[in-house]
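*Asks:* Need coordinates for the below:
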Amino acid sequence: MAGLISECFDADLCAIFLLEPRSDKLLLEACVGQGAVKGGRLRVGQGISGLAVFHNKTIQVAHMAMDPRAVFLVGEEPSDNSVVAVPFGHGEDLSGVFNLQSRPGRCFVPGEIAMLEGEVGSSIRTLVSAVQTFENMNRRTGELQALNELGQAMNSGLGLDESLELIASLAAEALRAKGSAVRLLVEDGTLALATVVTETDNSFDLLYEQRIAEYVAASGEPIMIDDVRASRDPQAMGSSLACVPLVLEERVVGTLTLFDKIVPLGTERRLFSIDDLDMLFALSSQIAAEIEDIRLTGRLQELVRTEKHQASQLRALYSRSQAFLQSISDALLAVDRDGFVEEINTVGLRILGVEAKKTPQIHIDELVEDKPPLREWLDTGGQFSNRVVTLNTASGKVAAMANLQPIMEGTTGAAGAVLTFREMGEVGRLVNRVIGVQRTYSFEDIIGQSAIMHKTVELARIAASTSSNILIQGETGTGKEVFAQAVHSASAYSEGPFLAVNCAALPRDLIESELFGYVEGAFTGASKKGRLGKFELASGGTLFLDEIGEMPADVQVKLLRVLQEKAIVRVGGDRTIPINCRLIAATNRDLPQAVAEGRFRRDLLYRLNVITIEIPALNERREDIPLFIRRFVHIFAERNGKVVVGVDEPTINKMSQFDWPGNVRELENAVEHAVALVQGRTITVEDLPPHLNAFINDIDGNDRAMTTFEQAQQQADEAQRQLYLEALRGGEGDIQKAANLMGMSRATFYRRLKQFDLNREASNMRYEYHN
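*Replies:* I've put the predicted structure just below:
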C-alpha cells in the first residue's frame, strides 16, 4: 500500500504510522522509498506526523530542514524534503497517519490533498480494519483449541497445585486474557487464593480482586468490570476484569477471575464480552468438578500447615523479634515482674558495660537510680516517658532519658516491663538539630592577619584542646560567639551540641528554669511533663552563656554550685542529675569591676575565667579592616544578586582610620548599606552611611566653619549617636535591654537619648518591633 501511494503521487517516500491502543505512541508499520527506515515511533504531537494526529488535520511543509517542528526517526537521514502528513480514521476516532516526502519545495495542490484525505485515507483505514478482523478470527480459532486443551487437562491426573495452575493458564489463553486467578473456599468459609498466573511482569491488585471474588462467591452471580486500575498508565494491569463462581451441585466452591482482555491492534479498551462470560461459565462447571474430585481424594491436605511448618514460623517470628530488638537505636531492657533483667539489646550492653550472659542475675535497681526506685513503678504497673534517670555503668554514673512501659498480663497486673533509654549526650545532639545553634564557624573562618589577632587565635586553639571553662571578653560586635563556636568545633566536644543562651535576653524569673530545667508542677504554667534545661540538653557538647555579666545574683549562686559539683537540680525537684558539657561564657563588661561593685560573685568569676580570651577591638587591629570589607562586599553582593567588585582604595584607607565603636558588627552594617545603594561596580565614599561619609569628608579637608576641636567633637558625637541607635536595634526597641547592652542604667540611657535627640527614633523602634 505504501509503495503504491508513493508511486501514484510521484513521491520519494511514503510512511504509514498506526496509533498504539490506549497510548499516545505512533508506531511505524510501513516505510517505502528513498531513505526508508524500519521500525520507529513518535509521540502524538511530535514531528509533522505527530502534529497532524494531534490537531486531526493535514499538515504540509515545503522544506523540512527549515521547519523546527520536523523530527527524524532513528536511522533516518535528515533532509530538506517537502512532506505532507494526513491523519486517517473515523472522524475524531483516528487510527493513524501517513506521510509523503518529495523533493524540496514541492507542494501538493488542493485536489491532491482532497484525494489523500478521501480515497487514500479511506483505503488505508479499510485495509487496517480487514487485517484486524482477520487477526480476531485467528484468535477465536486459538480460543477453541485452548478449550480442547483445557478439557484434556481436567483428566491429566495432576496434583491440586499443578492442576489449578494449568487450569488458570489455559483459561486465560482461551479468552485472551493477560492474567487469571483461582480462589477456593476452605473449611472455615474464607476464600483462599489457590493460584495466580500472568503473562507479563506487571502485577494487578489482588486485594481488590479478592473483594470482587468474595462478592461473587456470596451472591453466586458473575461480575464484569471495565477498569480496575489504580494507575492511569495504559500498561497497568487491571484494565478490565471478569469473575465467575465455580459451582458444583448448586454449591459455590471457588471463583475464577480473568484480567485484561487482549484485543486487536487499534482497539482502545480491553473489555470482556457476554460471549466471554458464557465461555467462562462453561469452563467453571468442569473446573469445580475437578477441584471437588481432588478434595475427595485427600489432595487438599497438602494445603494444611504441618507441625513442622508451625515450628518454623515460630522460629522465624523469634528471629524477627530479635532483629527488631537489636535494630532500634535506643537501649532496651526487658525485666520480669520481680525486676530482674530478661533481655537487653546491644546498645544497652554497650552503654551499661555489662556482659550479656550475666544480665539475668542483675536487678533493674542496680542499673538505674531513680526516685522512687523502678521497683515501685513495677509493683504498681506505672509508666513514664522522657524521664531523666541516672545509670550505674561500668565507667561511672551517666544521665539518660528513659521511658518505661509495663507488660500487662490479663487482669493479674504487670508481668514485667520494658525500659528504653538514651544517653543525655545523644538526646542533646538530637535536640540541637531542632533548637540548637548551627555550628558554622571554625578557626579557619576567623578573619585577621594582625599580630594581636594571631596571638588571640593561638590562645583560643590551645584553650580548645582542654576541657577547662573559658571566659571570652570583648567589646560589643567583636565576634565573641564566633570564637566560642570555633573553640567548640576544635574541641573534644565537637560531636556534641552547641547551645547558646543570652543571659541578658531572658526574663529574670525564667533564666533559672531555662538553664536548669524544671519538674512537673514547679510553678504556675509549668508543663505537666517538666522540661529539660540547657545544661542537660548540652550534654556531651558546649553551652555558651553570652552576656554572663547580666546574670542575676541568685542564679549566679546556683551556677557556681553546678560548676563545682558537675550536676544540676531542676527547679522544684530534689534529684541530682549529673551533667557533662563544656562551659564557655562571654561578656562585654569589666567583670573585676563588677566584682568590686558587688554586682558579680568573685568565686564565680574564678570558676569561669580558668582561661580568659580577650578579643581586641577593631580599632586595635586596623590592618584587618580591609579584609573584613572585602569579605562583607562579597557576601552582600552575592546575597543581593549584584555585581560589586569591591571598594576603591582611597575609601578603604579612610574607612581604616575610623574608630568603629560598634566593631565588626558596625563595619558589617556599613558595608551592607553601601552594597545595597551602590549604582556601579565599585563602592565609593558617596555610597557609605552618612556618618561615615561625613567623617571621610572631614579627613579630606572639607572646608567647614569650625575648629579642629569642634570637628572632632562632632565626629565623636555622631559616632556615639550611632552607637545608641545600634543599642536600640539590638534591644529591639526595649530601653532596658538597650541599656544592658551599653552597660549602663535605664535612667542614664534615657539621658543619652535626650542628649543626642533620639527620643523620636526610640519611639519608632518600639512601635516597629512590638506592633
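
*Asks:* Please make it C-alpha for all contacts and neighbour counts, starting now.
*Replies:* Fine.

*Asks:* Not counting sequence-adjacent ones, nearest residue to Phe516?
*Replies:* In this structure, Phe516 finds its nearest non-sequential neighbour in Gly533, 4.3 Å apart by CA to CA, 6 or more residues apart in numbering.

*Asks:* List the contacts of the one you found.
*Replies:* For Gly533, the contacting residues are 513-518, 570, by CA atoms under 8 Å, 6 or more residues apart in numbering.

*Asks:* Second input sequence below; structure requested for side-by-side comparison:
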Amino acid sequence: MNRNEQYMSAKEIQSWEEEIKNPFADFNYYRDLIEASPVLIYVYQNSRVIYVNPAVEKTLGFTFAEMTQKNFWDICHPDYRELIRERGLARLQGKDAPSNYEFKIIKKNGEAIWVDVFFGTIRMSNKIIGIVGAYDITEKKLLKEQLEIAKNELEFRVKQKTEELSLKNNKLTLLNRNLSNVIMNMSDGVVVVTRTGDFELLNPVFKQNWGNLLDSIKVKLKKDILNGKNDLITNMFDKHIAFRDEEFIYSTDNGSIHLLASGTPIVNEDGKVNSGLLILRPITEVHKLVNRFSGAKATFHFEDIITGNDAMSELIENAKIAAFSMSNVLIEGESGTGKELFAQAIHNHSHRSNGPFVALNCGAIPRDLIGSELFGYAEGAFTGARKGGNPGKFELASGGTLFLDEIGDMPFEQQIALLRVIQEKSVTRIGGTQAIPVDVRIICATNKDLHTEMINKRFRKDLYYRLNVISIRIPPLRERKEDIPLLVNHFLKDNYAYWDNDKAILSPHLLTSLQAYEWPGNVRELQNVVERMLNNAQGKQLDVAHLPPDLFSQKTPRRIQPAQNLNVKEEPAKTIRQARQLAKKLAEDEERQQIIKLLQLYKGNVSRVARELDISRTTLYRKMDKYKVDK
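*Replies:* So this is what the prediction gives:
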C-alpha cells in the first residue's frame, strides 16, 4: 500500500464504521467495557486502523478519523519499527515470537511514550481482524529508570561504604592485633580489670612475674575495687583519673607482694569507665633497673686480684669459700688495700651474683641522712620528701648484697636501726608504718680496729657480733712487696690506651725504689704513683727520676726492710728520697761501666760508641768527663 492509499473517503470511513459495528454488534457488553477501558485498543485490518477506543484518542491526541487515516507504523517510534516488523513476520510464518513487548509510540504532539503492547488476531465474519492492546507505561518506565538510577546510586554508595568500612575494619583489626601483640609482649605485667574486680585480660609476663601469688593479687585488687579501699583505683573508675608509678604493698599467706602500679581508665562510647588497664611491676624488677643505671653492679672477680703472695693467695681461697655462705662478712684492712674489690668478688662468686650489689660509704653520708639512705623514707616524712617516698639501700639491694664501707664511722644511733633490720629481715621506711621484707647479705668493710671501737663503746657490741661472722683481714702492701712489680705492670697496661707508649720499660733501680717504700696508701697510692710517672716520662724508659717529687718528704710508718737480692752496702733507705739517691748512684755506676766496655770493644772509637748508645758525640764526651773515663 502506498502513501496515497492511506487516505480514505468519507464513504469508505462510513463503510468501515459499519463493518466494525457489525463485528461488535453481538458484543455490546464487551464494547462498552472496551470503550470504558484505560487500555489503548486498536483494531486493524490489512494494516489499517478500523477502530480505536477513546483511551487511544485521549492518550495520543488523535481523533478516530485521524487514526483511521494512519498506518499503524506511523505511530510507532522509528527505533522499534524493525523489531515489530520482524516479530510480526515471525508470527505470520508460524514461528515462535513474543506476543507482547514494550516499545515507544509517538503522540500527535510528537512526544514519545512507552507502551506495553499485546498483539492478537480474531476471525469475525470470515475476516482476520488484528487487535492491539497497549498500556501507557511511561510513568512506570520513568519510575523504573529512576529506581534503577537510585538503585545504582545506592549500590555504588553501599559498595563505597562497604569498602570504607572494610578498610576501617581492616585497620581496626590490624590496630587491635598490634595492640594485642604490644600488650602480650610487654616486659611489664599488664591486666585489664573491670569495675567489679574481674580480670578480663592477662598478658604472659603478668603470670610469669607473679606465679603462685597471682590468685592473691586477684583477691586483693578485687577487695580494693569493691570496698573502695584504694583511692587511686577508685578515682580511676569514678573520676577517670590515671595514676603512675605508685607503690602497692599487700600481705598474704603466700608472702608479701610489693609492686609498682600504673593505671589508666578505659572510657567507652557513652563516656563511662567500666574497666581499666593496670601495669603492675614487681618492685624487685624496678630496683634492678634503678641499680643498673646507678652502677649498682659488681664488676670485679677473684681473678682480678693480682698477687704473688702466699698469704694473700690463701686469703682469696678462704674468701671463695665464704662466698657460698649466707653469713655476713666483715673485711678489715688499711685504706687502699682493696676491700671493695674483695666484697665485689665475694658477691660475684656467690649464688647472689645475678642480684644487685649496692654500696654505701657510711663515712661519706651526713649523720642526719644516713638513715634515709639506708632505710628509705615515706611520702611526707620530712620537708622536701619526694612524692611517693623513696626506697633505701636495703630495698634496692634485696636479692643481692649490701656493701657497707667504713662501717666503723656509722653514727651510734643508726647502729640500733641497722641491728633491727638484720634481726627482723624487714625494713620500715622513715615516716612509714609498713614493714617491707628484704633479702640481703651484708658485707662490711672498715679501716678501723672494730674490736677496739667496740671495747671503747664507740660501736655496739650486739651489732659487732652480728656483722663479724666471717672475718677477712687484707694485709697492707708493705707486707707483700713481691706484689709491687705485678701491680705496676698491671697499672701500666691499664694506662697504655691513654698514652702513645705501647710498652713502658722500667729500670731495675725504679723497681728497687718502689719496693723499698712502705706505701702507707697501699695499692691505691701505688696506682696513683704509676700514673703520675707516666705523665712525667719523656720516653719509654721509666726511671727513678720520674717519681713524684712530693713523695720525697713522706716518712714511712715503719723502718723499711732491704729489698731482696740487692747487693748494696748502704744502710736501708728510710725515705723515698734516700731510695731515690741510692737508685741514682747505682744507675750512674752501671752507665759508667757500660761506656768503659763499649770503648774497649770499639778500641776508643767515640763515634761508634755514641751511635751504640744512641746519643751525640758531645753528650758522650760530657759523660766521659763526668765519670772520669779516658779513651
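
*Asks:* pretty sure Arg580 of structure 2 is touching Leu514, no?
*Replies:* No. Applying CA atoms under 8 Å as the test, Arg580 of structure 2 and Leu514 come out as separate, 9.3 Å apart.

*Asks:* Okay, the residue mapped onto the residue nearest to Phe516 of structure 1 from structure 2 and Asp439 of structure 2: tell me how far apart.
*Replies:* Under the alignment defined by TM-score structural alignment, Gly533 of structure 1 corresponds to Gly392 in structure 2. Distance, Gly392 of structure 2 to Asp439 of structure 2, by CA to CA, to the nearest Å: 13 Å.

*Asks:* and if you look at Ala445 of structure 2?
*Replies:* Distance, Ala445 of structure 2 to Asp439 of structure 2, by CA to CA: 20 Å.

*Asks:* any idea what Val645 of structure 1 aligns with in structure 2?
*Replies:* Using TM-score structural alignment, Val645 of structure 1 pairs with Ala504 in structure 2.

*Asks:* Please list the outside residues in contact with stretch 536-554 of structure 2.
*Replies:* With CA under 8 Å, 6+ apart as the test, stretch 536-554 of structure 2 has contacts from 501, 503-507, 509-510, 513, 529, 532-534, 575-577, 580, 583-584.

*Asks:* helix, strand or coil for Ser539 of structure 1?
*Replies:* Secondary structure, DSSP: H, G, I helix; E, B strand; the rest coil: Ser539 of structure 1 is coil.

*Asks:* ok, now which ones touch the closest residue to it other than its chain neighbours?
*Replies:* Sequence neighbours aside, Gly425 is the residue nearest to Ser539 of structure 1 in space, at 4.4 Å (criterion: CA to CA, 6+ apart). By CA under 8 Å, 6+ apart, the contact set of Gly425 of structure 1 is 496, 537-541, 580.

*Asks:* In structure 2, what sits opposite Gly425 of structure 1 in the alignment?
*Replies:* Per TM-score structural alignment, Gly425 of structure 1 is aligned with Thr284.

*Asks:* is it fair to say its match lies in a strand?
*Replies:* No. Thr284 of structure 2 is assigned helix when assessed by three-state DSSP, not a strand.

*Asks:* Can you tell me how far it is from Ile257 of structure 2?
*Replies:* Using CA to CA, we find Thr284 of structure 2 at a distance of 10 Å from Ile257 of structure 2.

*Asks:* re the thing from before, of the contacts of stretch 536-554 of structure 2, grab the buried ones for PyMOL.
*Replies:* Per 16 or more other CA atoms under 10 Å, the buried members of the contacts of stretch 536-554 of structure 2 correspond to this PyMOL selection:
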select buried, resi 504+506+509+510+513+529+533+534+575+576+577+580+583+584
